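Engineer: What follows is a predicted structure for the sequence shown.
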Amino acid sequence: MTKHLGLLFTCALLVGACAKKEGVTISGTYENPEENQWVKIELIMDNQLTVIDSFQLAPSGVYSRTIKVTEPSFYRLNFYNRHVTNMILDKSDIQLVKDKNDPRNGYKVSGSIDMDYIYQLSTLKQDFEKQSQALNGEFMEARNNGNMAALEDIRSRFMKMKTANDKQIKSAIMKMDGSIAGILATSFIDEEAEFAFMDSLAQKYKKELPNSSYTKQLVDKVEAYRKLAIGSPAPEISLPNPEGKIVTLSSFKGKYVMIDFWAAWCRPCRMENPNVVRMYQAYNDKGFEILGVSLDRKKESWVEAIAQDQLTWAQVSDLKYFESEAAQIYQINSIPATYLIGPDGKIVAKNLRGPELEAKLKEIFG
């Protein structure tokens, strides 16, 4: 009896040795803390932020917070909306340290293999962007000089560089076994264009993290993409033209047709229109058609833009902005956006613009 009481007394004094810590501890030092202002730890789930903890910093800026984690999840530590650091919390305690490479003087996570994965991909992406900027300088110079051979060479080099970068990123993601970092990392690639990869990744996580909320999100996203994947039948569009006559996508079957989502108010769309006009004039006689789907709200603006930009192909709209029936079906979140549909009614390519559109049409029609 006495022996047991002594053991209990010892445990009461040495709680750290006898009690298991519940949760993950986040610690660090924040420079120049603000008095009477709250720091927030926020959960990122379903594209929403939920504050799960908030605290004020001492003048020293030193902090340590323990968060109960029921499953590996994405979080962020928000210092007064000035410095926001993304985190993955799983089992390991982490520290936030100064990020020497951040021009905004922010912080990064130390002690997390999950975040190390993300930083690895960030470096790959940054290197690719630097190389792209260098090529862009060459491109502008060649275009100003009218050097078509140089332009073609630069386009070819860019596509090879992009293909190599995408391959590196996909390879790295596939090696992130059991880490939800692999799900977050899909933001580093064109998810829709990489449907086959995304499908394989979803199957992988269904085996490795079958009960994760993030796996469910990934699987749901892939299933939504499947309906609009290259090779899938293009969903029907049936909308009125400016005269009120219903025009359907299926009426173009037997030809290559590009669905062009645009709007009079969309400056990038209007800037791209001269190139689309040029492509239509070059390939219409060979079997190329366009179905313009406007996301305008006002008919007057829509009709005026059609005349100004000399868009002579079929145009339709229900004037419902991004709530347009067609925009909802084709999951359009930004414009310009395009889908190229083959003679058999199946999706051939997505979001072709400028040189990429020209190259694809040249490949098809010669």
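Structural biologist: That came through fine.

Engineer: Going by C-alpha atoms from here, please, whenever you check contacts or count neighbours.
Structural biologist: OK.

Engineer: gap between the spatially most central residue of the chain and residue 143?
Structural biologist: Centroid check for the chain by C-alpha atoms, centre = their mean gives residue 187 as the closest residue, at 4.3 Å. Note on residue 187: its distance to residue 143, by C-alpha to C-alpha, to the nearest Å, is 31 Å.

Engineer: number of nearby residues for residue 347?
Structural biologist: When counting by other C-alpha atoms under 10 Å, one arrives at 22 neighbours for residue 347.

Engineer: The structure to be compared is supplied as follows:
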Amino acid sequence: MKKLFLIGFIAWVSFSCESEKGWQVTLHGTVGFPQANGVIKLEQLNVITEGKEQIIELNKDYTYSQKVRIEEPGYYRLNFYGTQFVDFIIDKSDIEVNVDGNDPNGFVEIKGSPDMDLVNKVQEITAENQQNPRMVELNDEFNKARALNDKARMEEIQEEYMAVYNQGIDKVAALLKEQGPSVAVINLLTASNFLDRDRYFDLY
């Protein structure tokens, strides 16, 4: 009898430890235009296993707050009524996601996620880099040189273009180094091709 009790106790402890694996964060926010009888879902991306979907209830004041247990950092998606979808990264911090809720391209605001802040900053730097006035000028000059079949000038322009381009990419590399290992950093390094592996080998 004691042996059976001991086995049962060990099984209960193991189950309790398993159920408490990971950590808990709070996901909260406001929906500007909720849909009657609609459903808000939290989905874990890149997961095949069933049961990774949670239903989030909206309060009468159009706010929501949901405790989420995380076993490892990763990408998640908030599905607002099958109309508006918001992808973001959950790690150790609580996150606030505010949306319109009635428009696929509607208002979205994500607060409290260092990973998403990093992704947004990288996108901002790369956009500024692409819109650099000197790069626009060099592109025009290159087209003129190509029309004249001036290969020497084309090579000169390409070298200067890459030098200006790398100034912006150097900022991205420095930002990733400062951030340290994270889901966002790993994703940017593996899913993006704007960082030259040979030039920034110390990041890989």
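Structural biologist: Perfect, thanks for sending it. Everything numeric here is computed off the predicted structure, so don't read it as measured data.

Engineer: on that earlier part again, look up how far residue 107 of the first structure lies from the residue nearest to the centre of the first structure.
Structural biologist: 21 Å.

Engineer: hang on, isn't residue 189 of the second structure packed against residue 204?
Structural biologist: Yes: A contact is recorded between residue 189 of the second structure and residue 204 when judged using C-alpha atoms under 8 Å, the distance being 7.5 Å.

Engineer: ok, these two, which is more surrounded?
Structural biologist: Set residue 189 of the second structure next to residue 204 and count neighbours by other C-alpha under 10 Å: residue 189 wins out with 17 against 9.

Engineer: Which residues are in contact with the more buried one?
Structural biologist: When contacts are counted by C-alpha atoms under 8 Å, 6 or more residues apart in numbering, residue 189 of the second structure touches 195, 204.

Engineer: Who are the packing partners of the longest helix anywhere in the first structure?
Structural biologist: The helix that spans the most residues within the first structure, counting by DSSP state H, is helix 113-144. For helix 113-144 of the first structure, the contact count by 3 or more C-alpha pairs under 8 Å, 6 or more residues apart in numbering; DSSP states H and E identifies strand 83-89, helix 148-174, helix 181-184 as packing neighbours.

Engineer: I'd like these as JSON lines, with distance to residue 23 of the first structure and mean neighbour count appended.
Structural biologist: Conversion of these to JSON lines gives the following (distance: least, C-alpha to C-alpha, whole Å; neighbours: other C-alpha atoms under 10 Å):
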{"stretch": "strand 83-89", "distance to residue 23 of the first structure": "9", "mean neighbour count": "20"}
{"stretch": "helix 148-174", "distance to residue 23 of the first structure": "27", "mean neighbour count": "15"}
{"stretch": "helix 181-184", "distance to residue 23 of the first structure": "19", "mean neighbour count": "19"}
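
Engineer: Redo those as TSV? Include distance to residue 64 of the first structure.
Structural biologist: Output for these, formatted as TSV (distance: least, C-alpha to C-alpha, whole Å):
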stretch	distance to residue 64 of the first structure
strand 83-89	14
helix 148-174	31
helix 181-184	24
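
Engineer: and of the ones you listed, who's closest to residue 301 of the first structure?
Structural biologist: Ranking those by their distance to residue 301 of the first structure (criterion: C-alpha to C-alpha) puts helix 148-174 first, at 35.4 Å.

Engineer: still on that earlier bit, list the contacts for the residue nearest to the centre of the first structure?
Structural biologist: With contact taken as C-alpha under 8 Å, 6+ apart, residue 187 of the first structure is in contact with no other residue.

Engineer: In three-state terms, how would it be classified?
Structural biologist: Of the three states, residue 187 of the first structure takes helix according to DSSP: H, G, I helix; E, B strand; the rest coil.
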